[in-house]
Every structure is written in C-alpha cells, then in structure tokens.
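Enquirer: Just the structure for this:
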Amino acid sequence: MSHHPDSVRINKAISDSGFTSRRKADTLIEQGHVTINGTVATLGDRVMPEDEVRVKGKLITENDTDVYIALNKPVGITCTTDRRVEGNVVDFIGHEERIFHVGRLDKPSEGLLLMTNDGDIVNKILRAGNKHEKEYIVTVDRPINQDFIKRMSNGVPILDTVTKKCEVEQLSRFVFRIVLVQGLNRQIRRMCEYLGYNVTALKRIRIMNITLGDLKVGEWRDLTKKEIEGLLDATEESKNIPQAQRNQNASTGGRRRRRG
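Expert: Modelled structure (predicted):
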C-alpha cells in the first residue's frame, strides 16, 4: 500500500503538534476523541498537511512554532528530561511545548543552556565540530599563574585522551576564560584538577553565536531570528564533512570512553 509522501500517521501528526505524546495520542484515538475533517479517526489513519485534525473538538495545527530558548541555568538545576529528577530543567522552565536541552551543563555549573523542541538541530549542533565553540568563565581556589594558563591551553591528559588545544585567558587572580570545541565529561573541572586546582564556580557565557548577555540567573528568553539563523548556518555544513574525515572522527571518539 503506497502512501502519499506528505501524509503522516495520525498519532505522529498529533505528537508533532506538541499536543501530547504519541502514546497518549493513540489512547485518545482509541477512545474516539480524534476527528479528521469531522470523521472519527481510527488507529493507523494517515493525514495530509491540509487535513483538519481535532482532539475532543479542539483543533490541533501542525506545530510550526519551533522553540529555541536561551536559559541562564542556576546552580543546582539538572540537565535532564527525566521529570522524576527533582530540579530537572524541563520542570524548571515549565514551557508549554515539549522541549529538551542541547548538550549539558553540570548541576554545580551555571550559565547558558539552549533548549529546543527541534530534534534535528540538537544532533547538528553536537556534530558541528570546530564551529561548536563554548565559552566559560571559571573561578578556581588558588591563584592562577602563566604556567597554568599555558598548560590548560595546550592540552591536559584526562579520560584516556589529551584535551584539544584551546583558547585560555586569565581575567583576574582566580578567574580565567576558556573556549572549548569539545565537550568531554566535566572537562574543565577535570583539567583543573589535573593541574592541582579546584573549580569553585563555572559559568558558560556563550555557545557558538549565542551569548548569555545580561540574562539573569534562572531567566530564559527566546532566541532572536538572527541568532537562530546563525545557529542553523553554522550547523548546515556539518552534513558535508567528507566521509574519510567522518570515519576518523568516529574512531577518535571511541578512545575517549573510560576504560573499565
């Protein structure tokens, strides 16, 4: 049985609209609460973009509102979509759309976190390689010296690998700025610990073309059109990485995992 290329299953149409999950949609369909152009829908029905789908009489429209949010994550909020975790970031924002975080920011860290309902962009950003710059302001527990800055920027052995060269700048006696293009687990904290320093505060102030600006802790804002375009531009080329290079990336990725 061939389907029209633009048609989607009714449960997917409902979940794509952000109305509810696909599973819940199935239940609503089974209970006879869903209509397509006025006719009661059955499981497995397919709909076209122009079809009028209603749930309990309420019109669901294809969800064209892609949500892109910049949050200034407070310390103590956890980057997880698991709602059972107390202090999870999804409940913290309480957005009406089903949104999730792009990348992570440790519970004891604060600063810029991107949230979205656009699943494609997440993978693109995480694959954007060297364009995926993230900038942090870090405070440590003892005075910084030039040797520390030099070693941090040249690469530190952690997690069975050596961190990539990166930009590091001292801002004051205990504070430095660092720009990373990789995201190893607790990377900055581990790098500092290796050099005998403990991180007392860590704040992310930029991801790619998006900066925290004067967003207060715990507040969020929608990204501007320009920011979204910049993000999409930077991630567009991530599809065009030559295969050989992609294989190489994949093989180096494997070495990062901790051994036994």
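
Enquirer: Please make it C-alpha for all contacts and neighbour counts, starting now.
Expert: Noted.

Enquirer: Would you confirm that Ile60 contacts Asp16?
Expert: No - using C-alpha atoms under 8 Å, Ile60 makes no contact with Asp16, being 9.8 Å away.

Enquirer: Can you give me the neighbour number for Gly119?
Expert: For Gly119, the tally of surrounding residues (other C-alpha atoms under 10 Å) stands at 13.

Enquirer: What distance do you get for it to Glu86?
Expert: Distance from Gly119 to Glu86, counting by C-alpha to C-alpha, to the nearest Å: 24 Å.

Enquirer: ok, now Leu202?
Expert: Using C-alpha to C-alpha, Leu202 is found at 22 Å from Glu86.

Enquirer: One more: Arg127?
Expert: Following C-alpha to C-alpha, the distance that separates Arg127 from Glu86 is 30 Å.

Enquirer: neighbour count winner among those two?
Expert: Shown here are Arg127 and Glu86; by other C-alpha under 10 Å, Arg127 has more neighbours (16 against 13).

Enquirer: May I ask which helix or strand encompasses Lys216?
Expert: Remark: Lys216 resides in no helix or strand, with elements defined by DSSP states H and E.

Enquirer: Report how many residues lie close to it.
Expert: Here the number of neighbours of Lys216 (other C-alpha under 10 Å) works out to 13.

Enquirer: nearest residue to it other than its sequence neighbours?
Expert: Asn72 (6.5 Å; C-alpha to C-alpha, 6 or more residues apart in numbering).

Enquirer: what about the one you found, how many residues close to it?
Expert: Counted by other C-alpha under 10 Å, the residues lying close to Asn72 total 24.

Enquirer: Please give the structure of this sequence too, so both can be compared:
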Amino acid sequence: MTQPTRLAKYLGHAGICSRRQASRLIDSGDVTVNGRPANHIDHVNEQDCIMVMGKPVLGPAKKVLYAYHKPIGVDCKLNQNDPSSLIHHLPTGTRTYPIGRLDKDSRGLLLLTNDGELCQRLIHPDHHVEKEYWVTVDGSLDDKFCQKMASGIVVDGQLTLPCKVSLLSDTQFKIVLKQGLNRQIRKMAKYCGYRVVDLHRVRIASFNLPNTLLESHYHLITPAALKLD
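Expert: Predicted coordinates:
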C-alpha cells in the first residue's frame, strides 16, 4: 500500500486532470471519497474509493502527451453537454485533458496529456514557459505598437509581463508570452486600439506546431520534444 497523497495530486498522477483542475472539481462537488463529498485536505491512496463525475478513479495511468491542432470553434472547457467542447475531440483510450487553453475563437497548438506533473510544470508561472502566437489585427501596425505591447499593457487591472513582439506584416505580428492571462493578447491589442481577427498559436516551449499536423488532428509526442530545463 502506498503512502496517502493529497487528493488533487493523486488525481493528477491518475491522469484525471491537472492539480488546478482537480481543485475546481473538488470545489464543484464532482469528487467523492469513500462515498462522501471530497475536500481539499483529503489524503488518499489506491485503497480509497474515489469517484470523479460518477466514474471511478483506477489509479496511476501510463503517461501520454499529444500535440493537437485546435481549429476555431472548439471550446477548451471539458463540458460533455456542449457540442463545441474539446471533450468530444480528445484521443480515444487513455483519458487526457488540455494543458492550458486556447479560447474558442483561436486556433493552433494545444497539448493534451494525462500527466499532472508535466501540466503543472508547463502552466505554473514560476517556470516561465514560452508560448508563441501569430496574430492578425484589423489595422496597420508599426514599430511603436510592438514597443508598447512588449513593455507591458494593463489587462484587467494587472500589468502584463514584458514580452517579445515583432512585425510579420502590416497587419500581423508575432508575440512570445511567458504568462497566460484570460484572453490576454486580445485585450492587449484592444488596449492599443486594434481588434484581433485571427490568433494562431504556433509554439509551446521548444515544440513548434508541425506543418504536417492538420486542423482537428493530433499525434503522440514525448515530453523531450518540449526541451524543458
């Protein structure tokens, strides 16, 4: 018998979701331990009966990682009752979930996994993992715009971290972020007087979206492809 582990961490190791997502499931009452509603201080092991949204947690699963080319119109919230939800597009077999999100109106690289530790490593702000986007807006851009975006913009009362911004064309720019505030790029561009008409994520860490990976398709990769420190 293994030593008891905090519930959110146990769910991550079991491939159910990330620790952050596990906390949300616990808060919403979707997790039970031995027949009672779970709480955040529960410590569990394989001897406990743990249910998530009515389904049993069977213990640690083989870790997998997929690159997925998300199209516009797919919502990264895992809602079984929403026809546009990513849950209907996940790989079959081992249960996976997205590492971070792309909003419904955005497209490009999304990572899918059941590895809670890897997810935590990629999304936690302390690790400063780069994410690169190519963004098209509804007006002409110049170097002044890039400098303003790169130095930091107030988004929802918070100054964004310095980032890398460069022009790709008169109406398109490249931005590399190390944080992921809600709809951050769209709000930054709006602050500067532009509306985003296309947002395409092309890289996470050192892994670039392959040209051969068509929209709505996914394939297995290894964590080594991310080249994390």
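
Enquirer: Superpose the two chains and report the TM-score.
Expert: Overlay of the two chains. TM-score (TM-score structural alignment, normalised by the length of structure 2): 0.73; 192 aligned residues with a C-alpha RMSD of 3.1 Å.

Enquirer: before we move on, the earlier item: check the gap between the aligned residue in structure 2 for the residue nearest to Lys216 of structure 1 and Lys148 of structure 2 for me.
Expert: Aligned counterpart of Asn72 of structure 1 in structure 2: His69 (TM-score structural alignment). Per C-alpha to C-alpha, His69 of structure 2 is found 30 Å from Lys148 of structure 2.

Enquirer: and what of Pro60 of structure 2?
Expert: 46 Å.

Enquirer: cool, Leu78 of structure 2 as well?
Expert: Applying C-alpha to C-alpha to Leu78 of structure 2 and Lys148 of structure 2 gives a distance of 35 Å.

Enquirer: just Thr92 of structure 2 next, same as before
Expert: Taking C-alpha to C-alpha, one finds Thr92 of structure 2 at 44 Å from Lys148 of structure 2.

Enquirer: Kindly report the same for Lys178 of structure 2.
Expert: From Lys178 of structure 2 to Lys148 of structure 2 the distance is 17 Å (C-alpha to C-alpha).

Enquirer: and if you look at Val74 of structure 2?
Expert: Taking C-alpha to C-alpha as the measure, Val74 of structure 2 falls 31 Å from Lys148 of structure 2.

Enquirer: So between these two, which is more surrounded?
Expert: A side-by-side neighbour count of Val74 of structure 2 and Lys148, using other C-alpha under 10 Å, places Val74 first with 22 against 15.

Enquirer: Let me know whether that one touches Leu110 as I believe.
Expert: No - Val74 of structure 2 lies out of contact with Leu110 (C-alpha under 8 Å); the separation is 11.4 Å.

Enquirer: intersection of neighbour lists for the two?
Expert: Listed as contacting both Val74 of structure 2 and Leu110 by C-alpha atoms under 8 Å, 6 or more residues apart in numbering is no residue at all.

Enquirer: how many other residues sit next to the counterpart of Trp220 of structure 1 in structure 2?
Expert: In structure 2, the residue paired with Trp220 of structure 1 is Tyr218, using TM-score structural alignment. Residues within reach of Tyr218 of structure 2, counting by other C-alpha under 10 Å, total 21.

Enquirer: Please apply the same query to the one 5 residues further on.
Expert: Taking other C-alpha under 10 Å as the criterion, the count of residues near Pro223 of structure 2 is 12.

Enquirer: ok, it to Leu111 of structure 2 distance?
Expert: From Pro223 of structure 2 to Leu111 of structure 2 the distance is 10 Å (C-alpha to C-alpha).

Enquirer: Quickly list what's touching both of these two.
Expert: Contact criterion C-alpha under 8 Å, 6+ apart; residues shared by Pro223 of structure 2 and Leu111: Leu65.

Enquirer: Confirm for me that Tyr133 of structure 2 is in contact with Lys178.
Expert: No - Tyr133 of structure 2 is not in contact with Lys178 according to C-alpha under 8 Å; the separation is 11.5 Å.

Enquirer: Show residues contacting the helix or strand encompassing the residue nearest to Lys216 of structure 1.
Expert: Following DSSP H and E, one finds Asn72 of structure 1 within strand 68-73. Strand 68-73 of structure 1 is contacted from outside by 109-118, 212, 215-223, 228, using C-alpha under 8 Å, 6+ apart.

Enquirer: can you check stretch 103-113 of structure 2 too?
Expert: Outside stretch 103-113 of structure 2, the residues that touch it by C-alpha under 8 Å, 6+ apart are 15, 63-76, 96-102, 119, 183, 198-204, 208-209, 215.

Enquirer: could you redo the last one with a cut-off of 6 Å?
Expert: For stretch 103-113 of structure 2, contacts defined as C-alpha atoms under 6 Å, 6 or more residues apart in numbering pick out 64-75, 96-99, 199-202, 209.

Enquirer: List buried members of those by neighbour count.
Expert: 64-72, 74-75, 96-99, 199-202, 209 (16 or more other C-alpha atoms under 10 Å).
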